[in-house]
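**Q** The sequence and its predicted three-dimensional model are supplied below.
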Amino acid sequence: MTDAPNYGFETLQIHAGARPDPATGARQVPIYQTTAYVFRDADHAAALFNLQEVGYIYSRLTNPTVAALQERVATLEGGAGAVCCSSGHAAQIMALFPLMGPGLNVVVSTRLYGGSITQFSQTIKRFGWSAKFVDFDDLDAVSAAIDDDTRAIFCESIANPGGYITDLDAIAKISNAAGLPLIVDNTSATPYLCRPIEHGATLVVHSMTKYLTGNGTVTGGCIVDSGKFDWSASGKFPSLSDPEPAYHGLKFHETFGPLAFTFHGIAIGLRDLGMTLNPQAAHYTLMGIETLSLRMERHVENAEKVAGWLETQDSVESVTYAGLKSSPYHDRVERICPKGAGGLFTIQLKGGYDACIKFVDSLEIFSHVANLGDTRSLVIHAASTTHRQLSDEQLTAAGAGLDVVRISIGIEDADDLIADLSQALEKATA
């Protein structure tokens, strides 16, 4: 299916990576619940371990169910290959792993999920890496933040929690001029709403836990490789361009070309970091992706209606949804996310922190959970939960102030959602 570019998205989301099982004829991708795989003979085993032949060795590295998912996500994103792993956070570390080293840095957007801000500002220091946080609407500041030790630029296509849309074309020009890979977290948009590779992204990461699976059942992550970056051009990425001691001097970029990052992610990333996606989780995600376009259409339709209603409420100070004409990011929707601005946004309540807490506690249809992208509508007060670890300055920069509530609109009846929000607002501001 990856060789069939004329197939539409709706066809590919069902068929890409899925072939009838050769042993049984099963039409749905089976769950290959196995740890290891029998080699044909000693020569076959040696060829697999030397990366001279593609196949299955051990499920920490490769698994047929996971492989089907990797092919499907890569196809939908327009990438050369993909590596699936245990979570979105794992995907971010695995994306940086071949690029970084002690003393090196990554330039990242201030508008990120709170856990990502902590991962970049605190956790990666333990590897000797560092991150420079910049407002990605200030293109001059992004360029100025890049130095000789910068190895990547990172942002979200539709930023969590505010639903801000990043000008990927402009950021890609900066990354290209600097000879650096652009990594885009496409979790909130999904490839149905945005295809970052078409806007110049080198790598695309996902928390498949969210919209791709779509039903709040499993965690998973994915890194999609565009296959378009020259890892050997600058000498800055020795893990991909120089001889690899663990494979007798093999050079990943020279050997695997457009699939260099993908093979490195499996042969070294999964081998040594062990952030493996289990086959049952892969199966759930494969089934979720089959209805991705249908769900995203409803998410967008509902979000537009609900956000428009919220904007008219006296108790609501502001709504950040980019699908609203009042949004400063509205002009980016048609260019970056032509099928809609997604289902995620925040509202700022005039009653402040106390009103936010009472509002969240008063909702009945909306579930108060630390997740987004579910078929169910979800709500959370980010400043006291998902973004609690941030400073006041970081909260403001991320769009998660004390008077802000994050809303993830599901696929229920929009009028029911509005009625629930109405009664909760009334109670919160009584």
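**A** Arrived safely.
**Q** okay, CA-based contacts and neighbour counts for the rest of this
**A** Fine.
**Q** Check the spacing between the residue nearest to residue 194 when sequence neighbours are not counted and residue 191 real quick.
**A** The spatially closest residue to residue 194, leaving aside those adjacent along the chain, is residue 337, at 4.9 Å (CA to CA, 6 or more residues apart in numbering). In this view, residue 337 and residue 191 are 9 Å apart by CA to CA, to the nearest Å.
**Q** now swap in residue 170 and tell me
**A** For residue 170 relative to residue 191 (CA to CA), the value is 19 Å.
**Q** The two: which is more packed in?
**A** Legend: neighbour count by other CA atoms under 10 Å for residue 170 and residue 191, higher for residue 191 (24 against 14).
**Q** tell me which element that one is part of?
**A** For residue 191, the element it lies in under DSSP states H and E is helix 190-193.
**Q** thinking residue 34 is in contact with residue 60, fair?
**A** No. Taking contacts as CA atoms under 8 Å, residue 34 lies outside contact range of residue 60: 10.4 Å.
**Q** Just want to know which of those two has more residues nearby.
**A** Counted by other CA under 10 Å, residue 34 and residue 60 do not tie: residue 60 has more neighbours, with 19 against 12.
**Q** Three-state assignment for that one, please.
**A** Classification of residue 60 by DSSP: H, G, I helix; E, B strand; the rest coil places it in coil.
**Q** check contacts around it.
**A** 35, 270, 271, 274, 275, 276 (CA atoms under 8 Å, 6 or more residues apart in numbering).
**Q** ok, 10 Å please
**A** Residue 60 makes contact with 35-36, 85, 266, 270-278, according to CA atoms under 10 Å, 6 or more residues apart in numbering.
**Q** Count the neighbours of the closest residue to residue 338 other than its chain neighbours for me.
**A** Closest residue to residue 338 apart from its sequence neighbours, by CA to CA, 6+ apart: residue 193 at 6.6 Å. Per other CA under 10 Å, the neighbour tally for residue 193 reads 23.
**Q** Do a quick rundown of the helices in the stretch 251-400 of the chain.
**A** Here the stretch 251-400 of the chain has its helices, by DSSP state H, counting those that start in this stretch, at 252-256, 260-264, 271-273, 279-289, 292-310, 330-336, 352-362, 392-398.
**Q** for comparison:
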Amino acid sequence: MLFPEISGFGLLGLVSGFSKGVETMDEQWSVETLAIQGGYRPEAAQPRVTPIVQSTTFKYDNADHMASLFDLDCFDPMYTRIGNPTWAAFEQKMAEMEGGVGALATSSGQAASTLSILNICRSGEHVVTAGTLYGGTYSLFYNTLPKMGIEVTFVDPEASIEEIKSHFRPETKVLFAETIGNPGLNVLDFEKFSAVAKEMQVPLVIDNTFGTPYLCRPFEHGADIVIHSATKYIDGHATSVGGVIVDSGRFDWSNGRYPELTEPDSSYHGLCYTEKFGNMAYIIKARVQLMRDLGTSPSPFNTFMFNHGLETLHVRMQRHCENALEVAKRLELHPKVKWVSYPGLPSHPSYERVQKYLPKGASGVLTFGIEGGVEAGRRFMESTKLIAMVVHVGDVRSCVLHPASTTHRQLSEEQQIASGVTPDLIRLSVGIENVEDIIADIDQALAKS
């Protein structure tokens, strides 16, 4: 199957039998329908459910066919480090749900974040990012990327356009942010960040993990690249670790600032990605160069699980949002609770942005602080029965965490505050259990705090 025949579909993992039905998909289907029917459309006598292709390699009958794979003239599956039919179906579904031209599954959300930057940044270059990031991403940007020669500047996402622009340099290649900050729960001003990215001629890369493609589609608000930790709401059941990068296909990589995509790649006989692959240059390069060399590949089984998770994403997210909002309202009224932060509450600073960018709901995570500070917070977490103390969010099961002493403990107190983490902050990922059972568990734990 040559590239022109599958333009816009999952790459390097689709076998012809898996992809024929996809090409006739109704482009008007809603995100909810795509979550169930997207990515893989079987023909007669094929498996109704996307199969797990648990094979490292694939057989060919002649040398020319195999040579065309290595020359990137053919996109049949070659080797599961680069592509596999099972994860191709997941990639295709994610691209459809986000409204992009292509996607790349990765071994973790952290791998997706890393590849999204390394795909267009080299040593000596620079990234500007919102400072309100998940602790793992903050550590990646603050500690590891600088060791590779890539400098990162953290900015207040509430700063003015002019102030954010003042941190750009001639070598700045990316503007990065999260749809909903984790755990600060600030909702991004997409209009502002998109305006900055366009004026500075850099792509806007958005981590949409908390937003999910059901609640928010960042490409509709000016983003160029979207990433997810599929480990969270996409999986939804705390079974599988993985990530995904989705390419909008809209950014002009030929603007003179991205030689990684416009200059010859010696590892492919001088191939130029923008010339050969047009608006899919970014996502194809991420696969055939970075995935090839760094090996951050997901397992076929995990992407099979992500496909299953996506089938119920819209149903689960509705319940997550409903439950989280009700829990937040009750916590606001509790005498032992000092403050509550949930973007779906009218009292939250991001409430108006939720109406604009997340009209279906503000996701399932909230934070709060209780009287007694850190020690009271520890007692609260140790006293819950239904709600589990785990290092996770986005599960169907409710879970709780104290970020300052866990996910953000490697950061200084100043860095924690910049990320939205206060010493008394408790993060609650509200599951889809009966909301009255969740609230009863919170009440009894607060009574012991």
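**A** Right, received. Where do you want to start? Worth saying up front: this structure is predicted, and the values here are computed from it rather than measured.
**Q** Next, count neighbours for the residue nearest to residue 194 of the first structure.
**A** Residues near residue 337 of the first structure, counting by other CA under 10 Å, number 22.
**Q** I'd say it and residue 198 touch.
**A** No. Here residue 337 of the first structure does not reach residue 198: they are 11.5 Å apart, not a contact under CA atoms under 10 Å.
**Q** which residue is nearest the centroid of the first structure?
**A** Taking CA atoms, centre = their mean as the criterion, residue 206 is the residue nearest the geometric centre of the first structure, at 2.4 Å.
**Q** quick check, that residue in a strand?
**A** Yes. Residue 206 of the first structure sits within a strand when classified using three-state DSSP.
**Q** Contacts only, for it.
**A** Going by CA under 10 Å, 6+ apart, residue 206 of the first structure touches 73, 84-85, 87-92, 156, 184-191, 212, 220-224.
**Q** Quick one: map it onto the second structure.
**A** In the second structure, the residue matched to residue 206 of the first structure (TM-score structural alignment) is residue 228.
**Q** helix, strand or coil for the spatially closest residue to that match that is not a sequence neighbour?
**A** By the measure of CA to CA, 6+ apart, the closest residue to residue 228 of the second structure outside its immediate chain neighbours is residue 209, 4.6 Å from it. Assigned by three-state DSSP, the conformation of residue 209 of the second structure is coil.
**Q** Tell me the spacing between the equivalent of residue 209 of the second structure over in the first structure and residue 73 of the first structure.
**A** Counting by TM-score structural alignment, residue 209 of the second structure lines up with residue 187 in the first structure. Separation of residue 187 of the first structure from residue 73 of the first structure (CA to CA) stands at 12 Å.
**Q** who touches both of those two?
**A** Shared contacts of residue 187 of the first structure and residue 73, counting by CA under 10 Å, 6+ apart, come down to 206, 208, 212, 222.
**Q** mind putting those in JSON lines, distance to residue 239 of the first structure included?
**A** Output for those, formatted as JSON lines (distance: CA to CA, whole Å):
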{"residue": "206", "distance to residue 239 of the first structure": "23"}
{"residue": "208", "distance to residue 239 of the first structure": "26"}
{"residue": "212", "distance to residue 239 of the first structure": "30"}
{"residue": "222", "distance to residue 239 of the first structure": "20"}
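**Q** tell me the two of those residues that are most distant?
**A** 212 and 222 (10.5 Å; CA to CA).
**Q** residues bridging contact with these two, i.e. touching both?
**A** Taking CA under 10 Å, 6+ apart as the contact rule, residue 212 of the first structure and residue 222 both touch 73, 187, 206.
**Q** Show me the strands in the stretch 51-200 of the first structure, by range?
**A** Counting by DSSP state E, counting those that start in this stretch, the stretch 51-200 of the first structure has strands at residues 81-85, 105-109, 130-134, 150-156, 182-185.
**Q** Out of those, flag the one nearest residue 246 of the first structure.
**A** Distance to residue 246 of the first structure, taken as CA to CA, is lowest for strand 81-85 among those, at 19.8 Å.
**Q** now that closest one, how far from the centre of its chain.
**A** Chain-centre distance of strand 81-85 of the first structure: 12 Å, with CA atoms, centre = their mean, to the nearest Å.
**Q** Could you do stretch 232-252 of the second structure as well?
**A** 5 Å.
**Q** rewinding a little: joint contacts of residue 34 and residue 60 of the first structure?
**A** In contact with both residue 34 of the first structure and residue 60: residue 278, using CA under 10 Å, 6+ apart.
**Q** quick one: what's aligned to residue 392 of the first structure in the second structure?
**A** Checking TM-score structural alignment: residue 392 of the first structure goes with residue 413.
**Q** what sits against that match?
**A** Shown in contact with residue 413 of the second structure (CA under 10 Å, 6+ apart): 404, 419, 421, 422, 423.
**Q** mind checking how far it is from residue 173 of the second structure?
**A** As defined by CA to CA, residue 413 of the second structure lies at a distance of 29 Å from residue 173 of the second structure.
**Q** tell me the contacts of residue 361 of the first structure?
**A** With contacts defined as CA under 10 Å, 6+ apart, residue 361 of the first structure is in contact with 355, 367, 368, 379, 380, 424, 427, 428.
**Q** quick check: stretch 266-276 of the first structure aligns to which part of the second structure?
**A** Using TM-score structural alignment, stretch 266-276 of the first structure corresponds to residues 287-297 of the second structure.
**Q** what do you get for stretch 57-64 of the first structure?
**A** Under TM-score structural alignment, the alignment places stretch 57-64 of the first structure onto residues 78-85 of the second structure.
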